[in-house]
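[1] Sequence first, then the predicted structure, then my questions.
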Amino acid sequence: MAQGQRRMIERVEPRFEPDRKDEPGADTDADGGGLRLTREDRPAPVPIEARGRASASPKTVRQKSGKGFFGGDARTSGSRGGSSGGGRGRRPRRRRSFLFRLVYWSFVLAMWGLLGVGGIVAWYAAHLPPIQNLEVPQRPPNVQIVSADGAVLANRGDMGGAAVSIKDLPSYVPQAFVAIEDRRFYSHFGIDPIGLARAAFVAITTHRATQGGSTLTQQLAKNVFLTQERSLQRKVQEAILAIWLEHKFTKDQILEMYINRVYFGAGAYGIEAAAQRYFHEPAKSLSIAEAATLAGLMKAPSSLAPNKNPKGAQARAHEVLDAMVDTKVITPQQEQQALATPVKVSKFASESSGNYPADWIMGLLDDFTGPLDTDVIVDTTIDSKLQSLGEQSLRQALDKSGAKLHVSQGALVAMDPDGAVRAMVGGRSYADSQFNRVIMAHRQPGSTFKPFVYLAALEAGATPDTVRDDAPVSLAGWNPADFSKEYRGPVSLTTALALSLNTVAVRLCAEVGAKTVVDVAHRLGISSNLEPNPSIALGTSEVTPLEITSAYATFANGGHLVIPYVVKRIRTVKGKVLFQRGPPMGQTVISDDKVGMMNSMMSETLTVGTARKWALSGWQAAGKSGTSQNFRDAWFIGFTSHMVTSVWVGNDDGSSTKRITGGAMPAQIWNTFMKTAHKGLAPRPLPGAPWVHQEAPVDPAVDAQQPQIDGAPDDQPVAMDPSYDGGPPPDRPGIGDWLHRVLGN
């Protein structure tokens, strides 16, 4: 029983073995009869992704297997028994085509590429200021300097020109830029995908980046917010900012900002600066051909500049004109007319002598207005025609005789008797040298300083007819002499000044005292330091042309102190006045009778004296020539009741000229300038009470005070050579002719 129970409890597992019925002696029904499982009867492995669902849907598992659960092919059997009908089998697996796989993986790569680009954009965008706080930087203020007759002398500021509204321009001017730079400007959103694709295609096929994909908006973004660096970061940020600009501003506003800020070469930023720089006219007056020329500069501002590369600029302008026709900005007939009339490039404004007063004005501007935050217009006293005349007169003389006479530089300044500067030429060529010799060069004035000596003597009691001895003088080893080394003996002060006799000037200075002479010069407006020694009588202390000219203006205006000025008014482009000059006439510093005496004496310089060859026909004029020691400086300063003009020539390094005197080249330049400046004006006499010459030539009051000059009146050493201009009076023709031949008069 126990054994039987043990047998009942004991479980007998069937054996699954291969069917051996074909083998000899095989037992076909041992331990389970004929139950056998072949390899084909075994279920296929369950896919990993289906194992978790096996318990929930065994049928699904069986259907996904390659074989039927009981050995039948799942793709062909319709039931467990493998027979057709009833059940639904699995479709046969199809092989994917190459095209499908190409599209699929291209899509995958594109998605990953977009994610990468998005990450880069997000990274570079994070390095921009917050968009909500972003503002277009204010355009740096421009200072437009305008002559008294309305001509633009110069533009100063970072941009080089004022901003203009596109409403004030001919329509073809801004549209020229659209036609050649960004034809889809009015349709894109700041970035032009078509343009980018075209530029990329050209770059790939030609292996060169010959076309740009940047829109005008992108170029504006780069100019306003970014640097010119070529990098991926700059391009990405440029695109982001372009989209922001398109969102914030209208197309016309963007186009206006663009043409007012873009670089045109030669230091010109903006359409107005470029128009003035290349064509010397306002942007509103540009012709079609000129507009095409400026638009063409966007490709290469430096290499296509019309003043440097006229052929290249013309060829590029032709391309712009073709683009303007294609975009219907102009007609084919207008293009042909533009091609038939090539542009005329004017002399560069940066080379004009008008830049000399412009530089002077910029040095004064802050005192008038303080820091500027808007464009301003400075109305000046400069006459553009006189400015050009002064430049031409000076340059022609130097070009003709400068090399032969070893003189390389010159300066000219002209002003009204009240001190209003009408012309200022600070050198031979502004392009070659921006050093303004009118206001910066301190040079020995030579005999042009003598009027201050003679005025001091008149104020001490002398008269134009007072007689002094033209004879040798010795001052502590210094022996100033006249140029001719011949002496005339007793002469009137009028004659002595007209002939620029050194000995008489030295005697007068000794009589009144060198300090008195210095005080007189300072009272009349000389601001430079003057050494009160005996040689001051011959102009050995250095002065600038501007200050000595303003001192002479005191004689021309009747004795009133002159403070030279050039700015009349400063206003914003909208008309707000920031500065307005008041009445310029200063206090009286010379009495009327002394003014008349001095003008009577100095007028002899242009009638019988050192500059008699250069008198102004029909006008009463007065003046004085001057030559410094060793012929380093040559001057002529002369005036009428209408204008005061001084001319200086010499060398910047202080080297000697070939014996040029003030009565030669400087007086000739002065005459050329003044003749034209006085055309059409009614002659007026010089101011001051006319002097009537007296029979008695000696003034006892002064003569009694005349010292015996046989030694230095003070202990200051003098080591200067004498200066001389001119010759003897007309009653000595022999000596006079000899002197004039020597002096070139």
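    Looks like it came in fine. All values reported here derive from a predicted model rather than from experimental measurement. Numbering: from 1, shown residues only.
[2] Only C-alpha atoms from now on, for both contacts and neighbour counts.
    Fine.
[3] Enumerate the positions of stretch 386-406 that are buried.
    The neighbour-count criterion (16 or more other CA atoms under 10 Å) identifies 386-395, 397-398, 402, 405-406 as the buried residues of stretch 386-406.
[4] Same check on stretch 367-375?
    The neighbour-count criterion (16+ other CA under 10 Å) identifies D375 as the buried residues of stretch 367-375.
[5] what's the span of that stretch, first residue to last?
    Start and end residues of stretch 367-375 are separated by 17 Å (CA to CA, to the nearest Å).
[6] hmm, back to that, so which of the buried residues of stretch 386-406 is the closest to F348?
    If you rank these by distance to F348 using CA to CA, S388 comes first, at 13.7 Å.
[7] Does that closest one lie in a helix or a strand, and which?
    When secondary structure is defined using DSSP states H and E, the element that contains S388 is helix 384-405.
[8] repeat for K450
    Counting by DSSP H and E, the secondary-structure element that holds K450 is helix 450-459.
[9] following that helix, which helix or strand comes up?
    Toward the C-terminus, helix 450-459 is succeeded by strand 467-470 as the next helix or strand (DSSP H and E).
[10] That following strand - contacts with which helices or strands?
    Contact analysis of strand 467-470 by 3 or more CA pairs under 8 Å, 6 or more residues apart in numbering; DSSP states H and E lists strand 489-492, helix 502-512 as its packing neighbours.
[11] For the lengthiest helix in the chain, buried residues please.
    Of all the elements of type helix in the chain, the one with the most residues (DSSP state H) is helix 98-125. Residues of helix 98-125 classed as buried: V121, Y124, A125 (neighbour count, 16+ other CA under 10 Å).
[12] circling back: return the set of buried residues in the helix holding K450.
    Buried residues in helix 450-459, defined by neighbour count with 16+ other CA under 10 Å: K450, P451, F452, V453, Y454, L455, A456, A457, L458.
[13] can I get those in a markdown table with distance to Q705?
    Formatted as a markdown table, these follow (distance: CA to CA, whole Å):
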| residue | distance to Q705 |
| --- | --- |
| K450 | 20 |
| P451 | 20 |
| F452 | 19 |
| V453 | 16 |
| Y454 | 15 |
| L455 | 17 |
| A456 | 14 |
| A457 | 11 |
| L458 | 13 |
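[14] then this one, side by side with the first:
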Amino acid sequence: MANDSGRRRSTSGPSSPAKKKPLWRRIVRGLLIWGAALAVLGVIFLGTAVVFTMSELPEYNALKSSQNGQMIVVRARDGTELVSLGPSYGKWLSYDQIPEVMKGAMVSVEDRRFREHIGVDALGLLRAVYVSTTTGGRAKATSTITQQLARNVFLNNSRSFTRKAREAVLALALERKFSKDQILELYLNKVYFGGGAYGIDAASRKFFGHPGTELSTAEAAIIAGLVKAPSNYSPTADVEAAKDRGEVVLGLMVKNGAISQSEADQADIADVKVVKEKGQNAVRYFTDWALPQLDMLLPETNEPIEVWTTLDPKMQQAATASITANAPKGAQGALVSLDRDGAVLAMVGGTDYVNSNYNRATTALRQPGSAWKLFVYLAAFEAGYTPDDRVVDEPVTIDGWSPQNDGRNFAGQIDIRTAFAYSKNTIAAQLGNEVGFGTVASMARRFGVTTPINTKPAMVLGTSEVHVIDMTRAFAAISAGGTSVEPYGIIKVTAASGEVLYAHKSVRGQVLVPPNVAAGITDLLQTTVATGTGRAAQIGRPVAGKTGTTSSNKDGWFLGFSSGITTGVWMGRDDARPVPGLSGGHAPARAFSDYMKVAVAKRPVEQFQTEVKLPEWQLEPDDEAMQGNPDDYYYVDENGNIVRPEDGAQGLDGQPRYEDGSMGPGAGPGQPQMPDYGPAQAPPAANEDFLDRATGRSRSDDPGLRAGQGLGNGPGTRQGSPGPRPTPTRTPTAVRTSGD
């Protein structure tokens, strides 16, 4: 057999090119490579940052001695200390001294994986992202205890990405430098629990009246629940909310194994006794309003400061007493008192700050009732009315709205002064309709009302809600002669070294209304106290003011001024339910009187400027008076002599008679003699064109002249009392409103 091995062809042949991988695989491979590279770089960068931060961290003892927060001493205008605010630190408790239930409660509610993570809980973050993705909500990853410690000690509470990144790096560094026990010890001694208390010992003493080493399971649960929202769950502000939150914490402690279910059942939170705060009084209403303004007045600083305020201690005490003594049972009261430059002399935001720190003087929105008529009559006076103008108190219907007076009676023709003093609703409605409800709203805005204002007809009776401090500011502007007043509470701020960091600068107020308008409304306000609805506000010296009562006696107001001090008083229930017998002319007016007798005791008696001096445009005579009587015409000749071409003003020879009785021609007595022109050459008294203009002849022939606008009986007429204003005649719809 022949050997054909040499003729056998090779089946392998030359090598074929490698098959190209799909594009998507190459993209994925590239992403993995680049992702791994970036991850390595990120780890290197993060590690470097953590190592560097560790080297910069203070030692443990230094962290223990550092304090959070700022100490603020608040002083009255006479320098006496009103209150000291800021951080309150109890005794430092070592890790072994802290009760186990306190440690377990805090870890359970704030960071249940505290013993497992490295400072940042990656699993917790991933879980938050997953929940957000599956539920469509926003990712909510709670910071670890270590992160919270880093933020409290080294950072602020801003929500920026940069701050979160720095917080994470600091947390990692803290975990590398200190043990878990040290971190928890630092946290429990430094975390803020509300009410100025930092650390569990300060919180325990403040809320329960004993050291932190004696905390029970129920008390520990309440304290641990405060970290999330100290102001909302503070036992001194809302005991029930604090205890409800404590029940939630107990459940989490059982879930995480910190305590057993039987131990949770034995911890009766309902029986926990909360210590009532001491030293809290009405001054805190004022400090709660004034101190937040420091954020705008001062650069950011953590050093101790002293804040000198406008508050007068004796006036504040009198204000508190007047509200306490006069507020009806079950009702609240508020008072704001301003000096002539806007300095807040006294502020009361409620009858008891401990039970309710809600400031009704600056925050609450209530209807002012007839006190709002201040703006109605201001608008009317600016339109030309005066206190003596006559109006008609009679039924009126405007856009289907028919206001009624208190007592459902009508006085007929009265003057503006009386209508205001007895708070006639029908007159306020007519005036508001005449000047325009939008005009009334603009007047209120001009005088400092910052809340929304409706422009429906009933707005003239005070249906728009306002702040007490805004209404007081408006009346203070009237006391200042129609010049704006800006309330302020801080005179100056000094550092611990005595350096003045801020000083209030007085600014001249803007003129809001002409002097005659301010004088006219002051006249009305004074009459209201002297003979009208505000008689209970009398204090033995001139007082100007206005009462206000809303429907069903839900709100009672009195606002007024005397001797440069303006005070506003409001009373009512927080739930806006009726208060039997409440009206502005009774309890609020009495509270005003009780306070003002003390406030103005050392001030001289001041009389009000109530003389209405009308502006020239209201004093201008009508067209006929401006044109004059042609028979009364006179002129001055070229020699300076007055020539009166009236009956008997010329001699028998037709020569003019001068003021001294002599007759021309000639310069008159004592004047240089002029050439004798003779009777035929005597200059005429006036040319025909001048006489035509002066007497009104041929006015229609002159396109440069137009007929004068008669003032008639409008508000600008001052030749006599204007007649009654016409009132709209629409289908009556009775609406019962209070009349004061």
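    Perfect, thanks for sending it. Because the structure is a prediction, the values reported are computed rather than measured.
[15] ok, back up a step: in the second structure, what range does the helix holding K450 of the first structure match?
    Using TM-score structural alignment, helix 450-459 of the first structure corresponds to residues 373-382 of the second structure.
[16] mean shift between the matching stretch and the first structure?
    Average distance between stretch 373-382 of the second structure and its aligned residues in the first structure, after superposition and using mean CA distance after the TM-score superposition for the first structure, equals 1.1 Å.
[17] Run through who's touching that stretch.
    By CA atoms under 8 Å, 6 or more residues apart in numbering, the residues outside stretch 373-382 of the second structure that reach it are 428, 431-432, 435, 439-441, 443-444, 460-462, 513-514, 517-518, 520-521, 546.
[18] A615 of the first structure - how many residues pack around it?
    Summarising burial for A615 of the first structure: neighbours were counted as other CA atoms under 10 Å, giving 23.
[19] So what's the residue count around the equivalent of A428 of the second structure over in the first structure?
    Alignment note: A428 of the second structure maps to A505 in the first structure; criterion TM-score structural alignment. Using other CA under 10 Å, A505 of the first structure has 27 neighbouring residues.
[20] how near is A505 of the first structure to S474 of the first structure?
    Distance check for A505 of the first structure against S474 of the first structure: by CA to CA, it reads 13 Å.
[21] Give me the aligned partner of T287 of the second structure over in the first structure.
    Alignment note: T287 of the second structure maps to A358 in the first structure; criterion TM-score structural alignment.
[22] What of R535 of the second structure?
    R535 of the second structure maps onto R612 in the first structure, with residues paired by TM-score structural alignment.
[23] you'd agree that match is up against M602?
    No - in this structure, R612 of the first structure is not within contact of M602 by CA atoms under 8 Å, at 11.3 Å.
[24] These two: which is more packed in?
    M602 (23 against 18).
[25] Quick check: that one is in a helix.
    Yes - remark: M602 of the first structure belongs to a helix, assigned using DSSP: H, G, I helix; E, B strand; the rest coil.
[26] which non-adjacent residue is nearest it?
    A622 (4.9 Å; CA to CA, 6 or more residues apart in numbering).
[27] Please apply the same query to R366 of the second structure.
    Once its chain neighbours are removed from consideration, R366 of the second structure has its nearest residue in E465; the separation is 4.7 Å (CA to CA, 6+ apart).
[28] what's the answer for G342 of the second structure, then?
    Using CA to CA, 6+ apart and skipping the chain neighbours, the partner closest in space to G342 of the second structure is P487 (4.3 Å).
[29] ok, the one you found - contacts?
    With contacts defined as CA under 8 Å, 6+ apart, the neighbours of P487 of the second structure are L338, D341, G342, A343, V344, R473.
[30] rewinding a little: tally of neighbours for the aligned partner of the residue nearest to M602 of the first structure in the second structure?
    The criterion is TM-score structural alignment: under it, A622 of the first structure has A544 as its aligned partner in the second structure. In terms of burial, A544 of the second structure registers 27 neighbours under the definition other CA under 10 Å.
[31] What distance do you get for A544 of the second structure to G462 of the second structure?
    Taking CA to CA, one finds A544 of the second structure at 19 Å from G462 of the second structure.
[32] Equivalent analysis for T134 of the second structure, please.
    As it turns out, when the distance is counted by CA to CA, T134 of the second structure lies 51 Å from G462 of the second structure.
[33] And the two? Which one has more around it.
    When neighbours are counted by other CA under 10 Å, G462 comes out ahead of the other of T134 of the second structure and G462, with 24 against 8.
[34] The more buried one - nearest residue in space that isn't next to it in sequence?
    Closest residue in space to G462 of the second structure, ignoring its immediate chain neighbours: G369 at 4.2 Å, by CA to CA, 6+ apart.
[35] Is it correct that that neighbour is in contact with E465?
    No - under the criterion of CA under 8 Å, G369 of the second structure makes no contact with E465, lying 9.3 Å away.
[36] Compare these two and say which is more crowded by neighbours.
    In terms of neighbours (other CA under 10 Å), G369 is the more surrounded of G369 of the second structure and E465; the figures are 29 against 18.
[37] Please list all residues in contact with the more buried one.
    L461, G462, T463, G548, T549, T550, S551, D555, W557, S738, D740.
[38] For the fifth one, give its distance to Y353 of the second structure.
    This points to T549 of the second structure. Remark: distance between T549 of the second structure and Y353 of the second structure (CA to CA) = 25 Å.
[39] what about these two, which has more around it?
    Under the criterion of other CA under 10 Å, the comparison of T549 of the second structure against Y353 puts T549 first, with 28 against 18.
[40] returning to that earlier point: nearest to P292 of the second structure among the contacts of P487 of the second structure?
    Each of the contacts of P487 of the second structure was scored against P292 of the second structure by CA to CA, and V344 proved nearest at 15.4 Å.
[41] Validate this expectation: the closest one resides in a strand.
    Yes - using three-state DSSP, the assignment for V344 of the second structure is a strand.
[42] How much space separates it from V543 of the second structure?
    For V344 of the second structure, the distance to V543 of the second structure equals 19 Å [CA to CA].
[43] how long is stretch 597-611 of the second structure end to end?
    From the first residue to the last, stretch 597-611 of the second structure extends over 26 Å; the measure is CA to CA.
[44] Tell me the buried residues in that stretch?
    In terms of neighbour count (16+ other CA under 10 Å), stretch 597-611 of the second structure has its buried residues at K597, A599, V600, F608, T610.
[45] Skipping adjacent residues, who's closest to the last one in space?
    Think T610 of the second structure. A519 (4.4 Å).
[46] The one you found corresponds to which position in the first structure?
    Aligned against the first structure by TM-score structural alignment, A519 of the second structure finds its counterpart in G596.
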